[in-house]
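S.K.: sharing a model that was predicted from the sequence below.
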Amino acid sequence: MKKGFLAPALGIAALVLVGAGAFAYNGLDKETKGALAHLPTNRDVLFWSIPQRDAAFRAMDRLEFLAKSHVVEAGPKASDLPVGTPLAIPNIDAYMQGQRSSGIVILQDGKVRFEKYGLGFDAAGRWTSFSVAKSYTSTLVGAAIQDGYIKSLSDKVSTYIPGLKGSAYDDVTVEQLLTMSSGVSWNEDYEDPNSDVAKFNNAKADAGLDATTSYMRKLPRAHAPGTFWNYNTGETNLVGILVSSATKKPLATYLSEKLWKPFGMEQQATWILNSTGQEIAGCCLQMATRDYARMGLFVLAGGKIGDTQVVPADWFAKATTKKMYYGEPGRGYGYQWWTYDDGSVAAQGIFGQGIFIDPKRKLVIASNANWTRATDGPEGAARDVFYKQVQDLIDAEAAAKAPVAATKSAN
């Protein structure tokens, strides 16, 4: 099992299923209600059936038996996504069927080249992000640095999260937390009942501490900080606590202020909370597929909205550069972003959520799905092939236009 993508976060454990009688139908459409007619009683989304996931992934913030959420408010007007020349993608229907895709939006040079939905989902709905949220949380660190709330990535984490003082995180920097290289022991195997994720599910928060801080402060050190990469969703949750502590604002509020409103996101988003009321920073943002795509445009713009630099001018250049190698040739990990050696970068979540960004081609591919398995099925490899297919189509278009442009110039 690839732990690199298996990150519904510590907080997914807080999405406790307490029985079919505890389900709230508020605002759900007929299809969603029907798909959830037989709710499971287990505690983990990974054990839901495919039909249950089909329904729940579009309604996580409306299932009151799961968890509460904070609203990420949108502004009065959405930013334009002009329609470009349609991109003809061979065998796209078969690809979407194989992915169990609920939505794909492809932007190129700021224009919509392709948009299509499946599983009864559409542009008006919100689909849960899983670990795609990690890249948004990382971006809020950049915003907090730009705003002066966080002084430096070299600062010790415990400076901003006092509850970690005296723990293995005493010598860990903000940057090491962002790159998941703290060296603190952590087991994210969701099939191991003795893993940290499984034990956290039932852990009771210490008095006065957030649930994540309470658990993470008790973990032992396994490696020297900065020397070893280990995927750790708990640490992304700590990043979220760090940002909230530094800014004195809930993550949802800060995300709305820095990105959702000024960039013109189309719909409000929601961010699910853990058992002590903190946004689950490593997971669980619900948003429209078009707004997934707008995040890609924000990255391509270098984190600038109009004349306002929301993050430091060099933030995304650093955040999307390989900092750690995790064993897959041509790939790496930056500040909560997955990197490709060709300069592309991706935000990725289990079951097929993703934002692929290719600066060279000014290309963004936002996709949501409900894969047959969280990470270990064939869909992940097929998606990488799809990314390359779209890149090749863009290149072929550019090559076809080049002789025409040359001829006009000669004349």
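M.R.: It's in. Numbering: from 1, shown residues only.

S.K.: could you use CA atoms for every contact and neighbour count after this?
M.R.: OK.

S.K.: span of stretch 123-142 from start to end?
M.R.: 29 Å (Cα to Cα, to the nearest Å).

S.K.: one more: stretch 188-206?
M.R.: So stretch 188-206: terminal residues 22 Å apart, Cα to Cα.

S.K.: any buried residues in it, and which?
M.R.: Residues of stretch 188-206 classed as buried by neighbour count (16 or more other Cα atoms under 10 Å): Glu188, Asp189, Tyr190, Asp196, Val197, Ala198, Phe200, Asn201, Ala205.

S.K.: separation between the residue nearest to the second one when sequence neighbours are not counted and Leu178?
M.R.: Read that as Asp189. In space, and not counting its chain neighbours, Asp189 is closest to Ser195: 5.9 Å by Cα to Cα, 6 or more residues apart in numbering. According to Cα to Cα, Ser195 stands 22 Å off from Leu178.

S.K.: and the residue nearest to Asp189, what does it touch?
M.R.: The contact partners of Ser195, taken as Cα atoms under 8 Å, 6 or more residues apart in numbering, are Trp186, Asn187, Glu188, Asp189.

S.K.: structure B:
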Amino acid sequence: MDETSPDWRPDPMKPGTPIIPQAEWYLPPYNRWTFQHVSEMTPTTPIWRGSGPVLPLPERITDIDGIEFELAGRRSTIREFLDSSFTDGLLIVSRGEVIAETYMNGLKPHRHHLAMSMSKSIVGAVCGILVHRGLIDPRSLVTEYLPELETTAYRGATVQQVLDMTTGVTITKPYTEPGTHAYMLFQAAGWRPLDYPEHPQTTWQLILMLTEQQRPHGALFEYRSAESNVLGFIMQRVTGMPLADLISTELWAPMGAEHNAYVTVDPGGFPSADAGFNATLRDYARFALLYLRSGRLHGKQIVPSAWIEETRRGNHDLLQREDRLDLPRGAYHNQFWIEDPERRAFICAGHGGQRIYIDPETDFAAVKLSSWPDAGLDRYVETLAAIRAIRDACAVR
């Protein structure tokens, strides 16, 4: 692919570079640069790594470029896949060791990259910690924690249904169409200008306007980012802590992150629990390793092992084939995708090509950061096929 710098990308030698449109910074083609520079595009708040030691990542670098996989009758190598799939970074962990680490498109080991919806899984992990402590009961009604939502369609929904995105709340899409809830969420989160003054100005205001219900709660899975923010508000309410501080205290510092992370915030200061997380490639890998080790790192249990094991069970009956054609036997549970009922690998998935694949059965994890120019189904399928090929090759070595 062409890696030449386009006219809109900031260039220290050309101070007259055109400005990236504020309403489109997270969209292609700008995402090739902005996914690594989110703090320069919208307000953020830090997630402190703490003062403790960094979790070491032992290395056993192996050449994986020549590994082949087949898709739709066409054979490709991992090198060809990386070169053609708008890769920013790839890191592979096998049996506790980093066996491959690749940086492309200007990404550096110290540079943050937007997680997009992988953020949901990070928030879900912290929620599991609070559940274990008895601060949140997934069987309880959302309104027990957020009584303000009695006036919304979340009345009667449980926390577990929010975790699994099986509430019956009507949340309209797509995010590119003005007037839909998904579009208004991007505005409310501070990701794009409030070009319609009558729209909600904060994420909380958006949640309060979700007053219509399209089906009984718990009847069907439907992927909706607003649900993750409801979860974030519950977590803040039961702890009295800002979500960013909560992630730092309960997850990021205990697991031994190397760098501070950060998250985008809306005009009211609420972090984007569904898409705003930013971290380095290696720290995403540490998060994956935490789940490979049943939630235990640095000699301490961070995420409860029972929560992790229960997450792997999933509810495969509620995931409709049209929701994820690349995971026809998959599930969604506790803010993670689950690959299938047998292997039960975890998948953190984010728009634009962000993937963390965690397979405890082979002690394998892959982190793929990207900036796709589109989100066609073929890209999802290809990414999963490539990761599985690496996993299978590692399993026999």
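M.R.: The structure has been received and is ready for your questions. Since this is a predicted model, take the numbers as computed values, not measurements.

S.K.: which residue ranges form the strands in the stretch 151-300 of the first structure?
M.R.: 269-272, 285-287 (DSSP state E, counting those that start in this stretch).

S.K.: the stretch 301-411 of the first structure now?
M.R.: Going by DSSP E, counting those that start in this stretch, the stretch 301-411 of the first structure shows strands at 304-305, 308-309, 331-333, 338-340, 345-349, 353-358, 363-369.

S.K.: contact partners of the third one?
M.R.: Strand 331-333 of the first structure is touched from outside by Thr179, Thr320, Thr321, Lys322, Lys323, Met324, Tyr325, Tyr326, Trp338, Thr339, Tyr340, Asp341, with contacts defined as Cα under 8 Å, 6+ apart.

S.K.: for Pro82 of the first structure, give its distance to Ala55 of the first structure.
M.R.: Relative to Ala55 of the first structure, and taking Cα to Cα, Pro82 of the first structure is found at 30 Å.

S.K.: who's more crowded, those two?
M.R.: Ala55 (23 against 10; other Cα atoms under 10 Å).

S.K.: Three-state assignment for the residue mapped onto the more buried one from the second structure, please.
M.R.: Counting by TM-score structural alignment, Ala55 of the first structure lines up with Trp33 in the second structure. Under DSSP: H, G, I helix; E, B strand; the rest coil, Trp33 of the second structure falls in the helix class.

S.K.: excluding chain neighbours, what is closest to Trp33 of the second structure?
M.R.: Arg9 is the one closest to Trp33 of the second structure (Cα to Cα, 6+ apart), at 6.9 Å.

S.K.: which residues of the first structure does stretch 155-169 of the second structure align to?
M.R.: The aligned range for stretch 155-169 of the second structure is 170-184, by TM-score structural alignment.

S.K.: okay, buried residues for that stretch please.
M.R.: 171-184.

S.K.: closest one to Leu39 of the first structure out of the residues you listed, please.
M.R.: Met180 (34.7 Å; Cα to Cα).

S.K.: report the contact partners of that closest one.
M.R.: Taking Cα under 8 Å, 6+ apart as the test, what Met180 of the first structure contacts is Trp229, Asn230, Tyr231, Asn232, Glu235.

S.K.: and the counterpart of Arg329 of the second structure in the first structure, how many neighbours?
M.R.: Alignment note (TM-score structural alignment): Arg329 of the second structure maps to Gly330 of the first structure. Gly330 of the first structure has 11 neighbouring residues, counting by other Cα under 10 Å.

S.K.: Gly330 of the first structure reaches Tyr340, doesn't it?
M.R.: Yes - Gly330 of the first structure is within contact range of Tyr340, at 5.8 Å (criterion: Cα atoms under 8 Å).

S.K.: re earlier: the buried residues of stretch 170-184 of the first structure into TSV, with extra columns for distance to Phe114 of the first structure?
M.R.: What follows is these, written out as TSV (distance: Cα to Cα, whole Å):
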residue	distance to Phe114 of the first structure
Asp171	47
Val172	43
Thr173	41
Val174	38
Glu175	36
Gln176	38
Leu177	36
Leu178	33
Thr179	33
Met180	34
Ser181	37
Ser182	40
Gly183	42
Val184	43
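
S.K.: about what we covered before: Arg100 of the first structure: which of the buried residues of stretch 188-206 of the first structure is nearest?
M.R.: Closest to Arg100 of the first structure, out of all of those and judged by Cα to Cα, is Tyr190, at 22.6 Å.

S.K.: show me the contacts for the closest one.
M.R.: Here Tyr190 of the first structure is in contact with Val197, Ala198 (criterion: Cα under 8 Å, 6+ apart).

S.K.: that one and Asp196 of the first structure: what is the separation?
M.R.: 9 Å.

S.K.: hang on, the earlier thing: gap between the match of Arg329 of the second structure and Ala281 of the first structure?
M.R.: Counting by Cα to Cα, the gap from Gly330 of the first structure to Ala281 of the first structure is 27 Å.

S.K.: residues near Ala281 of the first structure, how many?
M.R.: Neighbours of Ala281 of the first structure (other Cα under 10 Å): 35.

S.K.: what does it align to in the second structure?
M.R.: By TM-score structural alignment, Ala281 of the first structure lines up with Ala273.
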